[in-house]
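Chemist: next comes the sequence, and after it the predicted model I'd like to discuss.
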Amino acid sequence: MGTNANSFWDVLLWSFWFFIWIAALMVWFRCLMDLFGDHSLNGWAKAGWVILMIFVPWLGALIYLIARGRGMAERQMAEIARRQAAQQDYIKQVAGEGAAPAAQIADAKALLDSGAINQTEFDSLKAKALA
C-alpha cells in the first residue's frame, strides 16, 4: 500500500510541474508575440530582447513582463480596437450603408428586374434609401 501512495503523490507532483511548465511556455510565447507585434521598437531592441529570451528564457520572459507588461495590455487593447473598427467598416461596406440613395435605388431596381424581389419590397427599399 505504501508504493501506491508514493505513486499517487509522484503523479500529483509530476502533474503540478507539467502544469507549471505549460504555463511558463505560454507566457514565453505571449512575450515573443508581443515583441514582434510592437511597431514602436526598433530592430536592435527586438534583437536584444530575443537574445535574452532565447539564452535565458524564463528569466528573460520575467524581465520582459516587468519592463513592458503594462505596454503589452495597451498594445493588445489597441489591436482589438483596430480590428473592431476594420470589422465595422467591412460590415458597412458589405451592407451598402453610406452608399448614395441613387445607388441603393438602382441596386433595388436591378433586383426587381431580375425577379429577386417584388414591387412591395422594391418600394420598401426605395423608401429606406430616401429616408
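Modeler: That came through, no problem.

Chemist: from now on I want contacts and neighbour counts done on CA atoms only, so please keep to that.
Modeler: Noted.

Chemist: what segments of the protein are helices?
Modeler: Counting by DSSP state H, the segments of the chain that form helices are 2-37, 43-55, 57-95, 101-114, 119-130.

Chemist: report the angle between the second one and helix 2-37.
Modeler: In this case it means helix 43-55. Between the axes of helix 43-55 and helix 2-37, defined by axes from the mean of the first three to the mean of the last three C-alpha atoms, to 10 degrees, the angle is 170 degrees.

Chemist: quick revisit: how about JSON lines for the helices of the chain, with mean neighbour count added?
Modeler: Converted to JSON lines, the helices of the chain look like this (neighbours: other C-alpha atoms under 10 Å):
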{"stretch": "helix 2-37", "mean neighbour count": "13"}
{"stretch": "helix 43-55", "mean neighbour count": "14"}
{"stretch": "helix 57-95", "mean neighbour count": "14"}
{"stretch": "helix 101-114", "mean neighbour count": "15"}
{"stretch": "helix 119-130", "mean neighbour count": "14"}
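
Chemist: another structure for you, compare them:
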Amino acid sequence: MDDYPLLNVFWTMMWLFLWVLWFFLLFKVITDIFRSHDLGGWGKAGWLVFTIVLPYLGVLVYLIVRGRSMGRRDRDQAKENEAAFRAYVRDAAGSEGGTNRGASPVEQLGKLADLRNNGAISEEEYQQAKQKVLG
C-alpha cells in the first residue's frame, strides 16, 4: 500500500467513517435503553452492562431483540415533539376565532381599551371584560 498514497487516504477515511458510525449507533442504543418505558430498572441495567462490556455483541443483540420497538419509540417521540410544537405555535399565535387565549393580561387589556376607544364596546362591556381578564 505504500505505493498508493491516495488509497491510504481513502482507507483511513473509510475507517474513520465506520468509527463515527459505530459510536453514533452505540449512543443511540444507550439512549434508547434509558428512554424505554417497557423495561424495568434491572432490565435497563442488564442491557447497559451488556452493551458496555461487550459493545459489538451487545449492540447487535439489542438491535435484533428490540430493534422494532426502538423504531416505534422513535416514531412516537417524533409525533409527541410535533404535537408539542404545534401546541406551542397555536398558543403563541392565539387560537382561531380571534380569542386571546395565549395573550398576556396586559395585551388583552390593551385590546379591550382599543375596542372601547373605537366605540366597538361600551364602557359597561369594557368593565365586565376587564374583570374577567383580571380574574
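Modeler: Everything's here; your move. These figures come from a predicted structure and were not determined experimentally.

Chemist: alignment lookup: residue 56 of structure 2 to structure 1.
Modeler: Matched to structure 1 by TM-score structural alignment, residue 56 of structure 2 sits across from residue 58.

Chemist: distance check, whatever residue of structure 2 lines up with residue 88 of structure 1 against residue 94 of structure 2.
Modeler: In structure 2, the residue paired with residue 88 of structure 1 is residue 86, using TM-score structural alignment. Distance, residue 86 of structure 2 to residue 94 of structure 2, by C-alpha to C-alpha, to the nearest Å: 12 Å.

Chemist: residue contacts, the residue nearest the centre of structure 2?
Modeler: Residue closest to the mean C-alpha point of structure 2, counted by C-alpha atoms, centre = their mean, is residue 81 at 4.2 Å. Residue 81 of structure 2 makes no contacts at all, as judged by C-alpha atoms under 8 Å, 6 or more residues apart in numbering.

Chemist: where's it relative to residue 94 of structure 2, distance?
Modeler: 20 Å.

Chemist: surely the match of residue 56 of structure 2 touches residue 28?
Modeler: Yes - here residue 58 of structure 1 lies in contact with residue 28, judged by C-alpha atoms under 8 Å, at a distance of 7.1 Å.

Chemist: against residue 91 of structure 1, how distant is the closest residue to residue 101 of structure 1 other than its chain neighbours?
Modeler: Using C-alpha to C-alpha, 6 or more residues apart in numbering and skipping the chain neighbours, the partner closest in space to residue 101 of structure 1 is residue 129 (5.0 Å). Residue 129 of structure 1 is 17 Å from residue 91 of structure 1, where distance means C-alpha to C-alpha.

Chemist: how far away is the equivalent of residue 15 of structure 2 over in structure 1 from residue 28 of structure 1?
Modeler: Aligning on TM-score structural alignment places residue 15 of structure 2 opposite residue 17 in structure 1. Distance, residue 17 of structure 1 to residue 28 of structure 1, by C-alpha to C-alpha: 16 Å.
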